[in-house]
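> just coords:
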C-alpha cells in the first residue's frame, strides 16, 4: 500500500511537467486561415424545399516539431456585410485529420441550410454569392491530440471578399 501512495504523486508530477506544457505550447503555435467559402443555391418549388450549401476549407499550419491528430472541429460561420454580422450556421467536423510537424493540413466541411433557416440573412448571403463585398468569419474549437495528450484550441479566422478590408 505504501508504494501506491508514493506512485500517485510521482505520476502527477511527471504528467504536469515538460511534455504536456511543450505540447500545449506547440498547439498554441498552430495557425488557422479560412481558405475558401463557396456558396451555392439549389432552388426548388415550393421554396421551402430550396437549399443553400457552403463548402468551407480551413487551412491549418503547424510550425512546431509536434505532430497533431485532429479529432474534431466545431464552429460558427458568420457573414459580415454592410456593417452587420449575420449568423449563417454551425458546423461540425468529425473526420480525423493529421497535421505533420512543420507541415499543414486542410479541414473541409459542407454545411447546408434550408430556405427557412436562411430567410433572415438572405439579402447578405445573396450579395456575397453575387460578388458583393464583406467577410466570412469562423469562430470555433479544435480538438486534437499530440502523443495521446488531449488538447482543445480556440479557432478564429476571417476572409474578406469583394474588396472588403
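Received the coordinates, thanks. Quantities reported herein were computed from a predicted structural model and do not represent experimental measurements.
> please make it C-alpha for all contacts and neighbour counts, starting now.
OK.
> show me which positions of stretch 58-70 end up buried.
58-64, 66-70 (16 or more other Cα atoms under 10 Å).
> hmm, which two among those are most spread apart?
Across the buried residues of stretch 58-70, the longest distance by Cα to Cα is 19.8 Å; it joins 58 and 66.
> circling back to that earlier point, now distance to residue 104 and secondary structure too, for the buried residues of stretch 58-70, in TSV please.
Converted to TSV, the buried residues of stretch 58-70 look like this (distance: Cα to Cα, whole Å; DSSP: H, G, I helix; E, B strand; the rest coil):
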residue	distance to residue 104	secondary structure
58	11	strand
59	7	strand
60	5	strand
61	4	strand
62	6	strand
63	8	coil
64	11	coil
66	12	coil
67	10	coil
68	10	strand
69	12	strand
70	12	strand
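> between those residues, which sits nearest residue 137?
residue 58 (11.1 Å).
> tell me the buried residues in stretch 89-101?
89, 91-93, 97-100.
> same question, stretch 128-136
Buried, per 16+ other Cα under 10 Å, within stretch 128-136: 128, 132-136.
> same deal with stretch 26-40?
26-27, 30, 32-35, 37, 39.
> let's bring in a second model and compare:
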C-alpha cells in the first residue's frame, strides 16, 4: 500500500506544475496599482476632542491580463513625505469584495479617520494638508485576490505627489 502512495506523488507534483495557477500568478504580477486620489478633510468640532481629519483614498487597480480576478481584501499602511521626513499615518483594511475584469480597471475607495488625539500626534499631516507645500503620499500593503478559486496575495506599493513637487 505504501509503495502505491509513493507512485502517486510524482503524478500529483506534475499536475500542480501544469495547473493554471502559474498562469494566474503571472497575470496577478501584471496588475498595476495607482493611488488615484487622496482627499483630506479637516472636520473641526466643539469640543475639540470631537474634531477629526478624514483622508478619502481612491486606489485604482488595472488588470491588463485576460484573467479576471475577484479582489477579496486589502491591508496597507498610509504615510506621507513632507519636508524631507517620511511619516506613517495609519493602517487601512478593506474587506469588501470587488470584481476586477480581464483587461479592465476597478477602484477601491476607503476613508482613514483620525481623532483629536491622533491629530496632535500627526500634526505633520495637518501641516501638509493646510500649508500648500509639496510632498508625497505613500501606500504600501497586500492585496488578496482570487482567480477561479485560486487565492493569491500581491504586494502593493504606490506613491502620489501633492503640491508643487
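Nice, thanks for sending it over. Quick caveat, the model's predicted, so the values are computed rather than measured.
> got a TM-score for the pair?
Once superposed, chain against chain, the TM-score is 0.90 (TM-score structural alignment, normalised by the length of structure 1); 164 aligned residues with a Cα RMSD of 1.8 Å.
> from the buried residues of stretch 128-136 of structure 1, which two are the most distant?
The widest separation within those (Cα to Cα) is 12.0 Å, between 132 and 136.
> any residues in contact with both of these two?
Common neighbours of residue 132 of structure 1 and residue 136 (criterion: Cα atoms under 8 Å, 6 or more residues apart in numbering): residue 161.
> quick revisit: now render the buried residues of stretch 128-136 of structure 1 as JSON lines, adding secondary structure and distance to residue 152 of structure 1.
As requested, these are exported to JSON lines (DSSP: H, G, I helix; E, B strand; the rest coil; distance: Cα to Cα, whole Å):
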{"residue": "128", "secondary structure": "helix", "distance to residue 152 of structure 1": "32"}
{"residue": "132", "secondary structure": "coil", "distance to residue 152 of structure 1": "35"}
{"residue": "133", "secondary structure": "coil", "distance to residue 152 of structure 1": "33"}
{"residue": "134", "secondary structure": "strand", "distance to residue 152 of structure 1": "29"}
{"residue": "135", "secondary structure": "strand", "distance to residue 152 of structure 1": "26"}
{"residue": "136", "secondary structure": "strand", "distance to residue 152 of structure 1": "23"}
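> how far away is the nearest residue to residue 73 of structure 2 once chain neighbours are set aside from residue 71 of structure 2?
Distance criterion Cα to Cα, 6 or more residues apart in numbering; nearest residue to residue 73 of structure 2, sequence neighbours excluded, is residue 95 at 4.4 Å. Residue 95 of structure 2 sits 9 Å away from residue 71 of structure 2, going by Cα to Cα, to the nearest Å.
> got a list of what residue 55 of structure 1 touches?
Counted by Cα under 8 Å, 6+ apart, residue 55 of structure 1 has contacts 36-39, 108-111.
> excluding chain neighbours, what is closest to it?
Closest residue in space to residue 55 of structure 1, ignoring its immediate chain neighbours: residue 110 at 4.3 Å, by Cα to Cα, 6+ apart.
> work out for me the element the nearest residue to residue 156 of structure 1 once chain neighbours are set aside sits within.
In this structure, residue 156 of structure 1 finds its nearest non-sequential neighbour in residue 139, 4.6 Å apart by Cα to Cα, 6+ apart. In this assignment (DSSP states H and E), residue 139 of structure 1 forms part of strand 134-146.
> and that strand, which residues are buried?
Buried residues in strand 134-146 of structure 1 (16+ other Cα under 10 Å): 134-138, 140-146.
> quick one: residues in contact with the next helix or strand after that strand.
Next helix or strand after strand 134-146 of structure 1 toward the C-terminus (DSSP H and E): strand 149-161. Applying Cα under 8 Å, 6+ apart, the contact partners of strand 149-161 of structure 1 are 20, 23-24, 27-28, 32-36, 132-145.
> mean offset of strand 149-161 of structure 1 relative to structure 2 (after superposition)
Strand 149-161 of structure 1, aligned to structure 2 and superposed, deviates on average by 0.4 Å (mean Cα distance after the TM-score superposition for structure 1).
> in structure 2, which residues correspond to that strand?
When structure 2 is aligned by TM-score structural alignment, the counterpart of strand 149-161 of structure 1 is residues 150-162.
> before we move on, the earlier item: contacts for the host helix or strand of the residue nearest to residue 55 of structure 1?
Using DSSP H and E, residue 110 of structure 1 sits within strand 103-114. Contact with strand 103-114 of structure 1 is made by 48-63, 89-93, 97-99, as judged by Cα under 8 Å, 6+ apart.
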